[in-house]
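>>> missing the sequence, but the structure's below:
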């Protein structure tokens, strides 16, 4: 017989379906229970007073306890360390009561063997349909790996801070050593010259690098005095070596022949012979001789590629002493140097400087300070002698801020406006 439509289930079929559903439901319950018990985190449920009503195998394993020891006998706070209990009572529990849920709170439980185990705890209050709190469900995450990571991170930070501190200490020691070495390349103080005044100043652009600027003032024969100021190309130990060589060469050459052009020629020969075969080293320099004579001092100087000296006269006028055509010292085997002469009268000051002063960047457009600005600045200063001019110029250098990116040396020599009368000295 042919049938159309769906056939009605036989009586035996209904029993089979019911049995299958029962098995499936049982499997789901078993799976959920196994997942609860063997989860990678700890689970527990507590009454509202904290008494533990249910706890999974994972958390029991961490605690090293059996279920009968815990369920109905211990409260959640009993699982915590002393510090954990204190934090639970003062922060965790009140916050849970107010909000009904707290998440990711760091606590410590007392694990097996009385070991402290860091955990992260999340708790939520389960309520009835009418809002009455029934129990608290809590999840406990193992935070040992995280705590170890944080400890390692903290150690790393401490190590980095210690390395930074040591680096800073080393940098300060290096700066101190460089400062001592820099001072050894300059006179500790200028000597007292009868009938003259002198002042000097040295600005270091970078305390981490040796500069190449140098100057000196020292006696010759028959009451004459020699002076020089120069600027070595470059910075660092190589520049310092050239600076030291230049200073001692100039002093030695002046004692042999004090003519300024001859002295610079000797320095040129020494530098060229020493450095021509390798990395060329050269400098700019002015060398001069002072001849005090009564109420005035005659000056004879020569320049090798150095900025011209500036003279501030007693009447307030200031202008340069031209020395054109002088070549850098040490570039060629034979080099021309330009000589000049002048006379300093009472109240006059001769200023020598390195190009860090005139090449400083100023203003919003970072323009070069320049020769004209220096002459105008000097003219605006009262003619009060070398030290007063040096003080004014050091203040000017400070005002440049980061626009002054090169070392700068200043040397000022002058005749006092009023010379002391030797006959007025008291004799005892």
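Noted; the coordinates are in hand. Computed from a prediction, not measured in an experiment: that's the story for all the values here.
>>> switch to C-alpha atoms for all contacts and neighbour counts from now on
Fine.
>>> quick one, helices of the stretch 101-250 of the chain?
With DSSP state H, counting those that start in this stretch, the ranges of helices along the stretch 101-250 of the chain come out as 144-184, 236-256.
>>> Tell me how far the last one lies from the chain's centre.
This means helix 236-256. Centre-to-centre, helix 236-256 and its host chain are 33 Å apart (CA atoms, centre = their mean, to the nearest Å).
>>> So what touches it?
Here helix 236-256 makes contact (CA atoms under 8 Å, 6 or more residues apart in numbering) with 185, 209-216, 220, 226, 232-233, 260, 263-264, 266-267, 270-271, 281-282.
>>> outside of stretch 138-156, which residues touch it?
41-46, 59, 117-124.
>>> rerun that using 10 Å as the cut-off
40-46, 55, 58-59, 62, 76, 101-109, 116-125, 157-162 (CA atoms under 10 Å, 6 or more residues apart in numbering).
>>> What residues sit buried inside that stretch?
Neighbour-count burial for stretch 138-156 flags 138, 139, 140, 141, 142, 143 (criterion: 16 or more other CA atoms under 10 Å).
>>> take the one below as the second:
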């Protein structure tokens, strides 16, 4: 059986543009070797008792071999007519019994050069919409014929290649859809996260402020929060905390917590009263459901005539704030004993006071920072954070946060939870000019 174009036959399919689009659609060109296609080539050679076989894809100007058997070192050929390039012009098996008798095949590089092909048989790899991507071929260095059973088997192998390409394409599309879904989830998470945090901190006269939020996962909305806002009497309120959970439930709880604390501060700016108010709201909102709780530190800033700030700070189950003094020491502003907000029947909140003098700064953080782990598995802890801050001796709020961000980068994958940071600092007084020139 020999199928061969007549001298007047075209050298390319009638709708080459659509065929090439189909080749591109399956994204097979120049992909690494694949065992499934290698086995098909080997099986084709065995069925024909032939020394060589290929799974070939016909590109715009080349024939690329996805798989070869017995053609070591040959990855493809030019798109010369006579073999693969001619075979895709037909919807049925294409056979050259002796290339010496076929003018087109005789000019092909695999015929006139190594390995000196004389016999060639191919079945087209055809898509469901009739586009022929390439062929499954067998080649021999001696002239011969092919039986109908062999050609039927070759067509079955070409159909198996097409099935494999469809499976690959389906997998590629599934992965692409999953990536798009994840990307969209990340976009939504980032957008929702932004609504739970102030877009920018307000300017406080005589005070430097800085805040940052580091997410452990781009796919989920975290539950850490912070805020800074003015009160009616010239004081300023601030808070930072962490709600339980992740995702939409945590986002709803974060939103409720943030706006409750703002409202509570306006009603009664006493820090312990604000936390108690939040505790009442959370218990009322989630009554009868799974308990929803948070930790938080709430503070009030009062400017003093000498440029310092008096701070009243209350904590509910939250890590201690750290004060970096002008002399380089690091002091924990402890609210130890403060209990979780929204969890216990009668929680206790602990209040303390401190003073930020010129050259001092204050850092508040969520436990995603201190619970982060070093590469050796050890936890950073408050002691590790204190040592880091003492070594860097940062003074301004911006420098303080930059120092912590360097630490977070160093910890890398050891940071497994979201981290919110809020820093306050009082600028140091300029030195007396007389002292400068002594």
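Looks like it came in fine. The shown structure was predicted, so the numbers you read here are calculated from the model rather than taken from an experiment.
>>> Would you mind reporting the TM-score between them?
Once the chains are laid over each other, their TM-score by TM-score structural alignment, normalised by the length of structure 1 reads 0.71; 331 aligned residues with a CA RMSD of 3.0 Å.
>>> Format the buried residues of stretch 138-156 of structure 1 as a markdown table; extra columns: distance to residue 31 of structure 1.
Putting those into a markdown table (distance: CA to CA, whole Å) gives the following:
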| residue | distance to residue 31 of structure 1 |
| --- | --- |
| 138 | 20 |
| 139 | 19 |
| 140 | 21 |
| 141 | 21 |
| 142 | 23 |
| 143 | 26 |
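>>> Pick out the residue nearest the middle of structure 2.
Centroid check for structure 2 by CA atoms, centre = their mean gives residue 218 as the closest residue, at 6.8 Å.
>>> which one in structure 1 is aligned with that one?
Residue correspondence to structure 1 (TM-score structural alignment): residue 218 of structure 2 is matched to residue 207.
>>> give me every residue that touches that match.
Taking CA under 10 Å, 6+ apart, one finds 171, 172, 174, 175, 176, 178, 179, 182 in contact with residue 207 of structure 1.
>>> before we move on, what about residue 231 of structure 1?
211-215, 239, 242-243, 246, 282-286, 305-306, 353-356, 407-409.
>>> out of the contacts of residue 207 of structure 1, which are buried?
The neighbour count (16+ other CA under 10 Å) marks 175, 178, 179, 182 as buried among the contacts of residue 207 of structure 1.
>>> I'd guessed the last one sits against residue 211; true?
This points to residue 182 of structure 1. Yes - the criterion here is CA atoms under 10 Å, and residue 182 of structure 1 meets it with residue 211 at 7.3 Å.
>>> Quick check: neighbours shared by the two?
204, 240, 243.
>>> Can you tell me which of the residues you listed is nearest residue 367 of structure 1?
residue 204 (21.0 Å; CA to CA).
>>> tell me the contacts of the residue sitting furthest away from the middle of structure 2?
Centroid-distance maximum for structure 2: residue 101 at 59.1 Å, with CA atoms, centre = their mean. Neighbouring residues of residue 101 of structure 2 by CA under 10 Å, 6+ apart: residue 118.
>>> Would you mind measuring from it to residue 111 of structure 2?
Here residue 101 of structure 2 is placed at a distance of 12 Å from residue 111 of structure 2 (CA to CA, to the nearest Å).
>>> now do residue 428 of structure 2
Using CA to CA, residue 428 of structure 2 is found at 86 Å from residue 111 of structure 2.
>>> and these two? which has more neighbours close in?
The neighbour comparison of residue 428 of structure 2 against residue 111 (other CA atoms under 10 Å) goes to residue 111, with 20 against 14.
>>> wait, the more buried one sits on residue 96?
No - counting by CA under 10 Å, residue 111 of structure 2 sits too far from residue 96 to count as a contact (11.4 Å).
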